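**Student:** this is the structure alone, sequence omitted:
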């Protein structure tokens, strides 16, 4: 606005004013010339003719001044219009690189155009924001490639499932970044419009050596005339497979529990008779009779069978839980007293990393039974010298106990069977300790996770709800 006013003022000062002054001076000179002519010719001009002559001269000067003013106004308008158009053009160029760019709003019709463009850009930003949030938060992996195989989209879930960082994937060819063959094949088929299964379950191997179960769905991306790319959606099936395994295991253990209860009762009665008669025979033998060794072996083995039978009963029909709000750190300390033998202390260093007041509603006796079994197993896993770390913490609505040993680790094949009844790697083990521990932790609405690497130790992670009856978000 200031520039335009200055321009108009300059035009008047430099152009219009000189013309006006010149016209006045010229008109005065013309009057004198007419008067001189009158005196010379002796024929005076009438006032009417003099006014007509002056009017003609005024019209000429008015036309000249109007033309100059019109040209000046047209120049000013054209300059402003050109400036507004250039600003909008520059703003559109900036928008193509940065969606957050706003065009300076101008007056008049160009200002309305700029405002409309800014409103459209705002809607596009909102749409892009929603799209990005959807892709970022989606639990499913989403990959898109163009017709040349270059990866255009690779969301965080795709990175997590494939094990390939997004920075490595974006812009690279999908066949050259180490994607699992089970994913490369359907993408290649989608690019060439070959018929593919709508959704296919696969086991994919990631670069870190781990394998996971996924469902892969692929489709072609095309416009009206040709294929412009391909889309792959990867669905994580680990949770589904875990739930299926839990249901199968629960059904299997339910039948096994009923069978175990019946067998336990049938075995316990003969065992009682065998033990009783062995003790009678032992009492009738002389103190130096070598046959007393046989009766001692019989009693020892009967006691061992009785422990197995009791384990079967505990597994088949665990005692009712009596929940109360307790400090888990205190329960751990009370359990450690039971294994605090000199031999244990000499070989193993305990490292306690307790959270402050980790409180949860649990059955104290059942939690002690679980912890005792895990502490003994951790101690037995350490052959010579080693450490056991005990970490407790409270996370939102969960209490977590982690028991980490420095033993040789456990292979995945063994981990898959650890909670199965009667599975054991110990010569004298019954294979019921961890099965009962798993059952008791489920009675609390929690779960046990195992993380182990060969020659790098094992971690047992107990996850418990803080309150019974609340949902466990694990």
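**Tutor:** Received the coordinates, thanks. In this text, all values refer to a predicted model and were calculated from it rather than measured experimentally.
**Student:** drop to CA atoms for contacts and neighbour counts, all remaining ones
**Tutor:** OK.
**Student:** quick one: distance of the longest helix along the chain to the chain centre.
**Tutor:** Selection of the longest helix in the chain by residue count, based on DSSP state H, yields helix 47-97. On the basis of CA atoms, centre = their mean, to the nearest Å, helix 47-97 sits 63 Å off its chain's mean C-alpha point.
**Student:** and stretch 104-118, by the same measure?
**Tutor:** The chain centroid and the centroid of stretch 104-118 are separated by 40 Å under CA atoms, centre = their mean.
**Student:** do the same with stretch 21-28
**Tutor:** 85 Å.
**Student:** repeat for stretch 402-416
**Tutor:** Put simply, stretch 402-416 sits 28 Å off its chain's centre (CA atoms, centre = their mean).
**Student:** so residue 105 sits in a strand?
**Tutor:** No - according to DSSP: H, G, I helix; E, B strand; the rest coil, the state of residue 105 is coil, so it is not within a strand.
**Student:** from residue 75, how far out is it?
**Tutor:** Separation of residue 105 from residue 75 (CA to CA, to the nearest Å): 22 Å.
**Student:** which of these two has more residues huddled nearby?
**Tutor:** residue 105 (18 against 12; other CA atoms under 10 Å).
**Student:** show me the contacts for that one.
**Tutor:** 111, 112, 114, 115 (CA atoms under 8 Å, 6 or more residues apart in numbering).
**Student:** give the PyMOL command for selecting the buried subset of these.
**Tutor:** Buried members of the contacts of residue 105, defined by 16 or more other CA atoms under 10 Å, are picked up in PyMOL with:
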select buried, resi 111+114+115
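**Student:** ok, of the contacts of residue 105, which one's closest to residue 423?
**Tutor:** Nearest to residue 423 among those, counting by CA to CA, is residue 115 at 73.6 Å.
**Student:** for the closest one, which three-state class applies?
**Tutor:** Per three-state DSSP, residue 115 ends up helix.
**Student:** return the list of helices and strands in contact with the helix or strand where residue 38 lies.
**Tutor:** Using DSSP states H and E, residue 38 sits in helix 17-41. Where contact means 3 or more CA pairs under 8 Å, 6 or more residues apart in numbering; DSSP states H and E, helix 17-41 is packed against helix 47-97.
**Student:** please work out how many residues are found near residue 370.
**Tutor:** Residue 370 sits with 21 neighbouring residues when counted by other CA under 10 Å.
**Student:** my read: it touches residue 432, true?
**Tutor:** No - Residue 370 lies out of contact with residue 432 (CA atoms under 8 Å); the separation is 11.7 Å.
**Student:** included below, for side-by-side comparison, is a second structure:
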């Protein structure tokens, strides 16, 4: 039973008891002529008492009702409603305190919501990927930049990053990102978040500047030395008639071999210099499918000689804005890498669908130990390789602004993908 019901029952019981007592006294002690007047007087007193009781109950319960309503509004987090004074000084002071408290809570909540919205917009617009985990360490939220970078490989890598650690991770074979892990408190419990920064272009430009400087220095030193040695060899050849007839042929052959090695060294340095001299792409509308078919036709004799099957599925026949000469060099390089990776009786798969060119093979795939080094200048796993092929490919595709990746295929082998 509520307090209101208890007080109301008490007032009714008191008035019934008093009424019964009054009737008993009137009936016992007063004659009939006086009874009528007393009845009217008692009835008037009863009505007045009930009215006073009702007014007192209202004065008592209006503040209680206000308090109850205020508690309900606070529970519902409604801080916009305010109460008017009720005319009782003691309670009006309480109403004023409640109204000021509600106004302050409203302002604080509004400020918190505005700050939250600002942080939301900053996180959404951030070029860095931001990943927030739940209390169990599972990914609860990722901003658009993180969604573009997250791959199954990177997701598994995140679980191994310790709090406070910063790590450089190779993603999708060609892309490199820096992952940093930190913590914040949510309702008293620690939650993790990751900041993922795309460093591919930054590192590529840094490495490019380094190997360009190295190649220029090597070219300068080698060319100067080769020029001087060639001059000496040519001068030495003029002394051939002065050499004894028995040694003359050996003398001339030795000088010619040395001269040929100088030519080979010149060609070797010229190949390195190609990386430095890649011009900006001269883009024209190019049918990529036809370009791939030309490269495939060029390599068919080698494929046949090594008994390697070629599966071409070029469904997308659209033209794209690319430099045909540079793209042909890229496709040829990727083709050759696929052929070199495949054993006899293997296969090379080429598809062009929805603007994505994929060149895959049935080779051994990419070993985890070399994955992060694939596009590093001068790094190679081939016995006679120079480590420049994928560097040139990366430079050309980056100059075109094309996204690319080099990954292991689910069924075995590797696959190079270019998105036009």
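**Tutor:** That came through fine. Computed from a prediction, not measured in an experiment: that's the story for all the values here.
**Student:** TM-score of the superposed pair?
**Tutor:** Remark: TM-score between the superposed chains equals 0.56 [TM-score structural alignment, normalised by the length of the second structure]; 344 aligned residues with a CA RMSD of 6.0 Å.
**Student:** any chance you could map the strands in the stretch 201-350 of the first structure?
**Tutor:** Per DSSP state E, counting those that start in this stretch, the stretch 201-350 of the first structure carries strands over the ranges 211-222, 227-236, 324-327, 348-353.
**Student:** possible to save those strands as JSON lines with mean neighbour count and distance to residue 36 of the first structure?
**Tutor:** As requested, the strands of the stretch 201-350 of the first structure are exported to JSON lines (neighbours: other CA atoms under 10 Å; distance: least, CA to CA, whole Å):
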{"stretch": "strand 211-222", "mean neighbour count": "20", "distance to residue 36 of the first structure": "93"}
{"stretch": "strand 227-236", "mean neighbour count": "21", "distance to residue 36 of the first structure": "91"}
{"stretch": "strand 324-327", "mean neighbour count": "15", "distance to residue 36 of the first structure": "126"}
{"stretch": "strand 348-353", "mean neighbour count": "15", "distance to residue 36 of the first structure": "122"}
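**Student:** out of those strands, which comes closest to residue 88 of the first structure?
**Tutor:** Checking the strands of the stretch 201-350 of the first structure against residue 88 of the first structure by CA to CA gives strand 227-236 as the closest, at 31.8 Å.
**Student:** ok, residues contacting the closest one?
**Tutor:** 139-149, 158, 161, 187, 190-193, 212-222.
**Student:** cool, and stretch 215-229 of the second structure?
**Tutor:** Against stretch 215-229 of the second structure from outside (CA under 8 Å, 6+ apart): 262, 266, 269, 272, 273, 276.
**Student:** distance to residue 181 of the first structure added to the strands of the stretch 201-350 of the first structure, as CSV?
**Tutor:** Formatted as CSV, the strands of the stretch 201-350 of the first structure follow (distance: least, CA to CA, whole Å):
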stretch, distance to residue 181 of the first structure
strand 211-222, 12
strand 227-236, 13
strand 324-327, 50
strand 348-353, 44
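**Student:** ok, which of those comes nearest residue 377 of the first structure?
**Tutor:** Checking these against residue 377 of the first structure by CA to CA gives strand 348-353 as the closest, at 12.6 Å.
**Student:** after the closest one, next one along is what?
**Tutor:** strand 359-362.
**Student:** tell me what that next one is packed against?
**Tutor:** So strand 359-362 of the first structure, by 3+ CA pairs under 8 Å, 6+ apart, packs with strand 324-327, strand 458-465.
**Student:** now for residue 287 of the second structure: which residues touch it?
**Tutor:** Residue 287 of the second structure neighbours (CA under 8 Å, 6+ apart): 317, 318, 319, 320.
**Student:** so how far is residue 333 of the second structure from it?
**Tutor:** Distance, residue 287 of the second structure to residue 333 of the second structure, by CA to CA: 19 Å.
**Student:** surely residue 162 of the second structure is in contact with residue 181?
**Tutor:** Yes - with contact defined as CA under 8 Å, residue 162 of the second structure and residue 181 form a contacting pair (6.7 Å).
**Student:** quick one, which of the strands of the stretch 201-350 of the first structure gets closest to residue 255 of the first structure.
**Tutor:** strand 211-222 (28.4 Å).
**Student:** in the first structure, what residue corresponds to residue 210 of the second structure?
**Tutor:** For residue 210 of the second structure, the aligned residue in the first structure is residue 252 (criterion: TM-score structural alignment).
**Student:** residue boundaries of the helices in the stretch 101-250 of the second structure?
**Tutor:** Here the stretch 101-250 of the second structure has its helices, by DSSP state H, counting those that start in this stretch, at 144-149, 152-158, 200-237, 245-276.
**Student:** repeat for the stretch 351-474 of the first structure
**Tutor:** Using DSSP H, counting those that start in this stretch, the helices found in the stretch 351-474 of the first structure span residues 364-381, 412-415, 433-443.
**Student:** average gap between the first one and the second structure?
**Tutor:** So the one you mean is helix 364-381 of the first structure. With mean CA distance after the TM-score superposition for the first structure, helix 364-381 of the first structure departs from the second structure by a mean of 1.1 Å once superposed.
**Student:** residue 364 of the first structure pairs with which position in the second structure?
**Tutor:** Under TM-score structural alignment, residue 364 of the first structure pairs with residue 324 in the second structure.
**Student:** in contact with the closest residue to its match other than its chain neighbours, which residues are there?
**Tutor:** Nearest residue to residue 324 of the second structure in three dimensions, chain neighbours excluded: residue 286, at 6.5 Å (CA to CA, 6 or more residues apart in numbering). Neighbour list for residue 286 of the second structure: 319, 320, 321, 322, 323, 324 [criterion: CA under 8 Å, 6+ apart].
**Student:** check the gap between residue 187 of the first structure and residue 59 of the first structure for me.
**Tutor:** Using CA to CA, we find residue 187 of the first structure at a distance of 82 Å from residue 59 of the first structure.
**Student:** who has more neighbours, those two?
**Tutor:** Neighbour comparison, residue 187 of the first structure and residue 59: the larger count goes to residue 187, with 29 against 11 (by other CA under 10 Å).
**Student:** ok so, going back, can you add neighbour count and give the contacts of stretch 215-229 of the second structure back as JSON lines?
**Tutor:** Formatted as JSON lines, those follow (neighbours: other CA atoms under 10 Å):
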{"residue": "262", "neighbour count": "19"}
{"residue": "266", "neighbour count": "16"}
{"residue": "269", "neighbour count": "18"}
{"residue": "272", "neighbour count": "20"}
{"residue": "273", "neighbour count": "16"}
{"residue": "276", "neighbour count": "17"}
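**Student:** how about TSV for these, with distance to residue 204 of the second structure added?
**Tutor:** TSV is the format used below for the contacts of stretch 215-229 of the second structure (distance: CA to CA, whole Å):
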residue	distance to residue 204 of the second structure
262	32
266	27
269	22
272	17
273	17
276	13
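**Student:** tell me the one of those residues nearest residue 367 of the second structure?
**Tutor:** Closest to residue 367 of the second structure, out of all of the contacts of stretch 215-229 of the second structure and judged by CA to CA, is residue 272, at 26.0 Å.
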